[in-house]
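Chemist: One predicted model, sequence on top.
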Amino acid sequence: MSKYYCKSIITAMMLFFALYSSAQTDTIKVIKAGRFIDVQQGKVLLNQLILIDHDTIKAVGSNIVIPAGAKVIDLSNATVLPGLIDCHTHLTAQPGENYYDDLFRKTPIDYAIVAHIYAKRTLDAGFTGCRDVGSAAFMDVALKNAINNGDIPGPRIQPATLFIGSTGSHGDLDGFSPYLEFTGPKQMSGVANGVDEVRAQVRYNIKYGAEVIKFGASAGVLTEEESVGSPQYTQAEMDAIVDEAHLWGKKACAHAHGTIAIKMAVKAGVASIEHGSFLDDEAISLMKAHGTYLVADIYNDEYIMSDYAKHGTPAKIINKEKLVGQAQRLSFQHAVKAGVKIAFGTDAGVYPHGWNGRQFKYMVKFGLTPMQAIQSATLNAADLLGWTNKAGAIAPGKYADLIAVTNDPLADVTALEHVQFVMKGGVVYKDEIGGK
């Protein structure tokens, strides 16, 4: 064998090991966590090491051997916890300067152009995952795909696509003269009536990317139909929506403020009640018996009451919020005391994206401990979304989705309003701690 040939082999081997070492440095990470919130056990552990390979957690413990060449991220002066999950967002929109301009002068393209900004703000706020429960023109699916492809930064998204609602309901443009015609693509509206139509709408949504089905069991607040809580589907229609979703292996969730509509949706088999403003003892008992989650957006009343009138929102909508806001918080308190399962959801998009963490304060004020509030946005949220195998805790086999704050959120949960470190899938997207 010639000296030249041997030298070439040695050079190639050196290059291989150099590249391998570089790959190890880029993909193998160890986080030093000074305080580690173990949401599975509901306790805090000190001085833990988190070993990450590419996008996955490989080991957690105090005696892990740090591999040679691993990148060490020092968060020894911070509290580390799982990436948060918001189960009720609308990432493709948020309030503009004028209520009617938003309704009539903007197209889905206007919203799509800025949706990536809202996604980034959500991720920067520490929310590495979310369920997006209603978006026009399948924008939520496009946003999810762009994030998953690495084109833009943002949280993991479970999209619901089109909100399914009956004619004249919270899911239908309402309150205007019948002589006014709105000629957008009918198949993009989500409006469906009767058992056959609602089944067809569920299939349509799933065909184009829905991973959860969202429908309007009751009237709502931020639209112009008169009632807040009256049922807007029959029991047969709700049963059909949920049954069709289940046939396709999907869960369903119900927008439901009113007591009767909540009970109807729970009986239909929804995975979660969104809002749940007017709960009575029977509704709570039904939710417990069916294992139904409550996803109550108990922060955003503050923003609606302080800002919406400034943007020309009709008085009837503001008046409905006055009726609902405090009742919803008392219902939440009642549900917590009774042991209803709680998952974190804010209705982000009703207020500016990135403010998601402001809700923790209200969840604690109305009955949860700080640990329970954090679990609602981690363990419970992952369970509701069907993500338990990959998200909701910092544990081997799960995605390396984690955040850190310098203050202790168990002592003051408002620390989660200002998340300083965000990692999603092993990639650091935000570091104001200097974890190097």
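Modeler: Alright, I've got the coordinates.

Chemist: from here on, contacts and neighbour counts on C-alpha atoms
Modeler: OK.

Chemist: A strand includes A78, no?
Modeler: Yes: checked against DSSP: H, G, I helix; E, B strand; the rest coil, A78 lies within a strand.

Chemist: That one: neighbour count?
Modeler: A78: 22 surrounding residues under other C-alpha atoms under 10 Å.

Chemist: contacting residues for the residue nearest to it when sequence neighbours are not counted?
Modeler: Leaving aside its sequence neighbours, A78 sits nearest to T406 (C-alpha to C-alpha, 6 or more residues apart in numbering; 4.4 Å). By C-alpha atoms under 8 Å, 6 or more residues apart in numbering, the contact set of T406 is N77, A78, T79, Q420, I433.

Chemist: which of these lies closest to T378?
Modeler: The shortest approach to T378 among the contacts of T406 belongs to T79, at 15.2 Å (C-alpha to C-alpha).

Chemist: correct me, but that closest one touches G34?
Modeler: Yes: if you go by C-alpha atoms under 8 Å, T79 and G34 touch, sitting 6.3 Å apart.

Chemist: the more surrounded of the two?
Modeler: Between T79 and G34, T79 has the larger neighbour count (other C-alpha under 10 Å), namely 23 against 17.

Chemist: A further structure is provided below for comparison with the first:
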Amino acid sequence: MKSFCLSVVLLAICAPTHGQTLIHAGRLIDGLDDRPREAVTVVVDGERVVAVESGYRQPGTDDEVIDWRDGTLMPGFIDMHTHLSSKGGKGAYMDPFTQNPADLALRAAANANITLKAGFTTVRDLGDRDNVTVSLRNAINAGLLPGPRIYTASKTLATTGGHADPTNGHKHDLMGDPGPAQGVINSPEDAYKAVRQRYKEGADLIKLTATGGVLSVAKSGENPQFTQDELQAVVRAANDYGFKVAVHAHGKEGIRRAIEAGVTTIEHGTYMDKSLFGLMKKKGVALVPTLSAGEYVAKQAKVDGFYPDIVRPKAEKIGPQIKQTFADAYKAGVLIAFGTDAGVFPHGENAGEFVLMTQAGMDELDAIKSATSVAARVLGDESVGAVEAGRYADFVGVKGNPLEDISLLLSPAWVMKSGETVVQN
């Protein structure tokens, strides 16, 4: 009798004292399983999922029901490569001379809202100016602004004249000699100071440019720009401070050095080959392909005046190659984490990456998992990226089956973040 009474008391204590949200989903792609589930109820209490049940649970008196029986429910998407404060293309090269930190912060806030409404409830921001995405992350977390969860690298690390040297293209008396505080390093000692500066400024991870890049005002888009000792120093320092390391890289030698140094992700990976695919698998390094950016820059390179003359040949050459390399990497079994490089192209168009990935041969379900559970694992945050008990109530809903028509993801009919509806069409 005492045991029965104790059970009754425990049930009364543990039972919710308020209504829950019951989502009746006709089809659930939970981000984990290899096939969708049919006719399920996802139970949300506050900002978390508390249960995923077969069948359609009957609501209690205070429960709210969201009827998604004629649609597909998925986890909120994760974009592992964005630049929320950036607006790429024509005119962007004047930003250092025309945009104040407040201008960049307001632009980033607007882009964050657009990104969230597109179904991306979590993003990595891989390079900004003036730490604006650190402040934006904090404002979103405090509930002051709408936007996705942000993991920001703050200022990208580069070498002098490298892809993320903030003074490339400036006239000589404005170039100066930026150092670790500005994200420019030229020795292992500089690497430690630069990583520690990012820690001091509140970054969540480290981003560096191991090779030349497409859009920087510099000749090469693929030459190695860090020594092996410098890369290893960055990774050692990052490990000391609990940072993962994302690496922009196009050329093979720079990619090889970065993988050997123990980085977390290779962004773009344009000229990788089979030997590097094998090395990535051995070292557990993921590829973030950014097909959207490659396609966009190749197209815009044909428009007179859109990019400086020094940029156009790189965009025409590197852009189309990214898609083929991605296709080869996927076939080889390299771990793929979804990322777009939004900011190079317009924000809010992130889901176009799904279309490009499947065009290149990726299975539709694998593409969705790359933006959900796989991205969460690579990010190091498994409170997101799947629909299961204990994770955040982040959802994307579409009317129809994205495994049959991936383009449905371009315009989500419903988006929820942390139990709060963001978009409902």
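Modeler: Structure's in. What do you need? A quick note: this is a predicted structure, and the numbers were derived from the prediction, not measured.

Chemist: before we move on, the earlier item: just give me which of the contacts of T406 of structure 1 are shared by structure 2.
Modeler: On the basis of both residues aligned by TM-score structural alignment, their matches' C-alpha atoms under 8 Å, what survives of the contacts of T406 of structure 1 in structure 2 is N77, A78, T79, Q420.

Chemist: hmm, back to that, quick check: the two most widely separated of the contacts of T406 of structure 1?
Modeler: Spatially, the most separated pair among the contacts of T406 of structure 1 is N77 and Q420, at 12.0 Å (C-alpha to C-alpha).

Chemist: what are the ranges of the helices in structure 1?
Modeler: Along structure 1, the segments classed as helices by DSSP state H run 3-27, 99-104, 108-124, 139-148, 194-207, 235-247, 259-268, 281-290, 301-307, 315-338, 359-365, 370-376, 379-385.

Chemist: For D172 of structure 1, find the nearest of those helices.
Modeler: Closest to D172 of structure 1 of the helices of structure 1 is helix 99-104 (C-alpha to C-alpha; 12.0 Å).

Chemist: average distance between that closest one and structure 2?
Modeler: With mean C-alpha distance after the TM-score superposition for structure 1, helix 99-104 of structure 1 departs from structure 2 by a mean of 3.1 Å once superposed.

Chemist: Pull out the buried residues from that helix.
Modeler: Y99, D102 (16 or more other C-alpha atoms under 10 Å).

Chemist: again with stretch 406-418 of structure 1
Modeler: For stretch 406-418 of structure 1, the neighbour count (16+ other C-alpha under 10 Å) marks T406, N407, D408, P409, L410, V413, T414, A415, L416, E417, H418 as buried.

Chemist: Farthest pair within those?
Modeler: Largest separation among the buried residues of stretch 406-418 of structure 1 by C-alpha to C-alpha: L410 and H418, giving 14.1 Å.

Chemist: Tell me the residue in structure 1 aligned with Q197 of structure 2.
Modeler: Under the alignment by TM-score structural alignment, Q197 of structure 2 pairs with Y204 in structure 1.

Chemist: From A160 of structure 1, how far out is its match?
Modeler: Using C-alpha to C-alpha, to the nearest Å, Y204 of structure 1 is found at 11 Å from A160 of structure 1.

Chemist: Likewise for N380 of structure 1?
Modeler: 19 Å.

Chemist: Over to T406 of structure 1?
Modeler: Relative to A160 of structure 1, and taking C-alpha to C-alpha, T406 of structure 1 is found at 35 Å.

Chemist: about what we covered before: mind checking what the residue nearest to A78 of structure 1 lines up with in structure 2?
Modeler: For T406 of structure 1, the aligned position in structure 2 is occupied by K399, per TM-score structural alignment.

Chemist: can you put the buried residues of stretch 406-418 of structure 1 in a markdown table and add distance to S277 of structure 1?
Modeler: Formatted as a markdown table, these follow (distance: C-alpha to C-alpha, whole Å):
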| residue | distance to S277 of structure 1 |
| --- | --- |
| T406 | 35 |
| N407 | 32 |
| D408 | 31 |
| P409 | 27 |
| L410 | 27 |
| V413 | 24 |
| T414 | 24 |
| A415 | 27 |
| L416 | 25 |
| E417 | 24 |
| H418 | 28 |
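
Chemist: what's the closest of the residues you listed to M363 of structure 1?
Modeler: Using C-alpha to C-alpha, V413 comes nearest to M363 of structure 1 of the buried residues of stretch 406-418 of structure 1, at 9.7 Å.

Chemist: Please look at that closest one and Q359 and confirm they touch.
Modeler: No: proximity of V413 of structure 1 to Q359 does not meet the contact threshold set by C-alpha under 8 Å, at 9.7 Å.

Chemist: For stretch 189-209 of structure 1, buried residues please.
Modeler: If you call a residue buried by 16+ other C-alpha under 10 Å, then stretch 189-209 of structure 1 has these buried ones: 189-193, 195, 197-199, 201-206, 209.
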